[in-house]
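Enquirer: Turn this into a model:
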Amino acid sequence: MKFSSTDSYVAPHDLTVAVNAAIALERPLLVKGEPGTGKTELARQVAASLGLEMIEWNIKSTTRAQQGLYEYDAVSRLRDSQLGDPKVEDVRHYIKKGKLWQAFEAEQKVVLLIDEIDKADIEFPNDLLQELDKMAFHVYETGETISAKQRPVVIITSNNEKELPDAFLRRCFFHYIRFPDMETMKQIVEVHFPGLKSDLLGAALAQFYEIRDTQGLKKKPSTSEVLDWLKLLLAEDLSPEDLKRDGVNALPKLHGALLKNEQDVALFERLAFLARGQRR
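Expert: Modelled structure (predicted):
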């Protein structure tokens, strides 16, 4: 069972090595990187490459670790008992299976994505230590233990908003997705926009990396944003000449796809003002 690039996803060599190492070790793969570098998409592509079903658990600030195992609805059971509903005799009617339970009970191996784990409370990763390590958990209401029939491929993503506990990190195989260099980005673009004219692609990517390297930028544009930008350039049928910037307007064409806050827009406007002053 080996992961490699797919028709719709360009995986650098170090990333494929990391995925396959985590699979071989049967440990969760913890993936970090800038937002928009394809961390979530990686899990989908691993599932597609290996021919496995994917179960996705999207983490929010209010998510608790217990929700990944199961939730017991005691209120509904109490209400039904007051109404004389016979199903109250079986507590299983009031247990909602979480994503880990679904992954553990699957007959075939699955890919389990725990997406953006750093959004949750700092104790969230520690609360999952034993379950991810032993691939089993206890259901107190029924007295049963749920063990994984097939150990899932676990991929955990983080945007590095919070530090993760050392005990949790010890149980993971770690990989940081570096931002693609120019050549890798060309391969990624070719997957999404096959046959894009090389002169337009060259001019667009040169400008894109120039924007990313601008000092003082609050949010650097990501891979997903450059793909959106290229889609707009094609829709507007712009040429390499149309992309050229001068001192009058330092903002890139259709800059709303690349610059996502007013501070960065203002930064480029200031650069244009300074450039005009130097020309006088």
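Enquirer: Every contact and neighbour count from this point should use C-alpha atoms.
Expert: Fine.
Enquirer: Quick check, Y9 in contact with I188.
Expert: Yes - the criterion here is CA atoms under 8 Å, and Y9 meets it with I188 at 7.1 Å.
Enquirer: what comes up buried for the longest helix along the chain?
Expert: Secondary structure of the chain read by DSSP state H shows that its longest helix is helix 262-279. Under the neighbour-count criterion of 16 or more other CA atoms under 10 Å, helix 262-279 has 264-265, 267-269, 271-272, 275 buried.
Enquirer: so who does the residue nearest the centre of the chain touch?
Expert: The centroid of the chain falls nearest to T40 when counting by CA atoms, centre = their mean (2.8 Å). Contacts for T40 were tallied using CA atoms under 8 Å, 6 or more residues apart in numbering; they are 113, 115, 157.
Enquirer: Before we compare anything, build this one as well:
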Amino acid sequence: MRFDGTDAYVATPDLMVAVNAAITLERPLLVKGEPGTGKTELARQVAAALGLRLIEWHVKSTTRAQQGLYEYDAVSRLRDSQLGDERVHDVANYIRPGKLWEAFAAPERCVLLIDEVDKADIEFPNDLLQELDRMEFHVYETGQTIRAARRPIVIITSNNEKDLPDAFLRRCFFHFIRFPDMETLRRIVAVHHPGVKEELLAIALTRFFELRETPGLRKKPSTSEVLDWLKLLLAEDLTAADLRADPKEALPRLHGALLKNEQDVALFERLAFLNRGRE
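Expert: So this is what the prediction gives:
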């Protein structure tokens, strides 16, 4: 079982090595990187490439580790007891399996995505250590043990918003997705916008990298944002000439696809003002 990328996802050699190493070691793959660099999409493409089912667990700030295992709906059971419902005599009727339960109970190997693990409380990763190590957990209400029939391929993503516990990191194979260089970004664009003209692409990517490298930028535009920008350029039928740098116009055309806060827009407006003042 080996991941070699897909036609819909440009995976760099080091990323493919990381995925295959995690599969061989049977360890969770912890993937970090800027938002928009394809961390979540990686899990989907790994599942597609290997022909496996994908189970997605999207973590929020309020998510608890227990929710990934199961939840006991005591409120529904109390209501049913008041109504005289016969279901109340079997506690299993009120156990709601979580995503880990779903992955462990799958009859065939699957891919489990735990997305944006750093959004939750700092104790969240530690609370999953034993379950991810042993691939089993106990359901106290029913006395049953849920054990993985086939160890799933676990891919965990993080936007690096907070440090993760050392004990958790020790159990993972780690990979940081670096922002793609010009050539890799060209390959990514070719997958999503195969008809873009070479001259337009060259000017657009040059402007994009100039914008990303501007000192003082609060939020650098990501891979997904440059793809959105190119889609707009194509929809508006803009040419390379329309994008050529003009010192009087520091903001690129349709910049709302790239700059996502007023501070960064103001920065480029100041740069344009300074350039005009030098004339």
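Enquirer: Provide the secondary structure category for D237 of structure 2.
Expert: Per DSSP: H, G, I helix; E, B strand; the rest coil, the secondary structure class of D237 of structure 2 is coil.
Enquirer: what about it, how many neighbours?
Expert: Residues near D237 of structure 2, counting by other CA atoms under 10 Å, number 9.
Enquirer: Kindly reformat the buried residues of helix 262-279 of structure 1 as TSV and extend each row with distance to F3 of structure 1.
Expert: Below are the buried residues of helix 262-279 of structure 1 laid out as TSV (distance: CA to CA, whole Å):
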residue	distance to F3 of structure 1
D264	38
V265	40
L267	42
F268	41
E269	45
L271	45
A272	46
A275	49
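Enquirer: just the helices in the stretch 101-250 of structure 1 please.
Expert: For the stretch 101-250 of structure 1, the helices defined by DSSP state H, counting those that start in this stretch occupy 124-127, 129-134, 166-170, 182-192, 198-212, 223-235.
Enquirer: So which of the ones you listed is nearest L78 of structure 1?
Expert: Comparing the helices of the stretch 101-250 of structure 1 against L78 of structure 1 with CA to CA, the closest turns out to be helix 124-127 (28.1 Å).
Enquirer: List the contacts of that closest one.
Expert: 64-65, 117, 164-165, 167-168.
Enquirer: can you redo the residues you listed as CSV with neighbour count?
Expert: CSV is the format used below for those (neighbours: other CA atoms under 10 Å):
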residue, neighbour count
R64, 17
A65, 19
I117, 26
L164, 17
P165, 13
A167, 11
F168, 18
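Enquirer: so which pair among the residues you listed is furthest apart in space?
Expert: It's R64 and A167 that sit farthest apart of the contacts of helix 124-127 of structure 1, by CA to CA, at 18.3 Å.
Enquirer: How many residues are close by the residue nearest to K253 of structure 1 when sequence neighbours are not counted?
Expert: Using CA to CA, 6 or more residues apart in numbering and skipping residues adjacent in sequence, the residue nearest K253 of structure 1 is L243, 6.2 Å away. Number of residues near L243 of structure 1 (other CA under 10 Å) recorded here: 17.
Enquirer: cool, R27 of structure 1 as well?
Expert: 21.
Enquirer: who touches it in this structure?
Expert: 133, 153-154, 171-173.
Enquirer: Quickly name whichever of the residues you listed is closest to W101 of structure 1.
Expert: Taking the contacts of R27 of structure 1 together and measuring to W101 of structure 1 by CA to CA, the closest member is V154, at 13.1 Å.
Enquirer: ok, the closest one touching K109?
Expert: No - using CA under 8 Å, V154 of structure 1 is not in contact with K109, being 10.5 Å away.
Enquirer: between those two, who's got more neighbours?
Expert: V154 (24 against 20).
Enquirer: what residue of structure 2 takes the place of the more buried one?
Expert: Using TM-score structural alignment, the partner of V154 of structure 1 in structure 2 is V154.
Enquirer: Tell me how far its match lies from P194 of structure 2.
Expert: 32 Å (CA to CA, to the nearest Å).
Enquirer: Contacts only, for the residue mapped onto K99 of structure 2 from structure 1.
Expert: Under the alignment (TM-score structural alignment), K99 of structure 2 pairs with K99 in structure 1. Applying CA under 8 Å, 6+ apart, we find K99 of structure 1 in contact with 55-57, 67-69.
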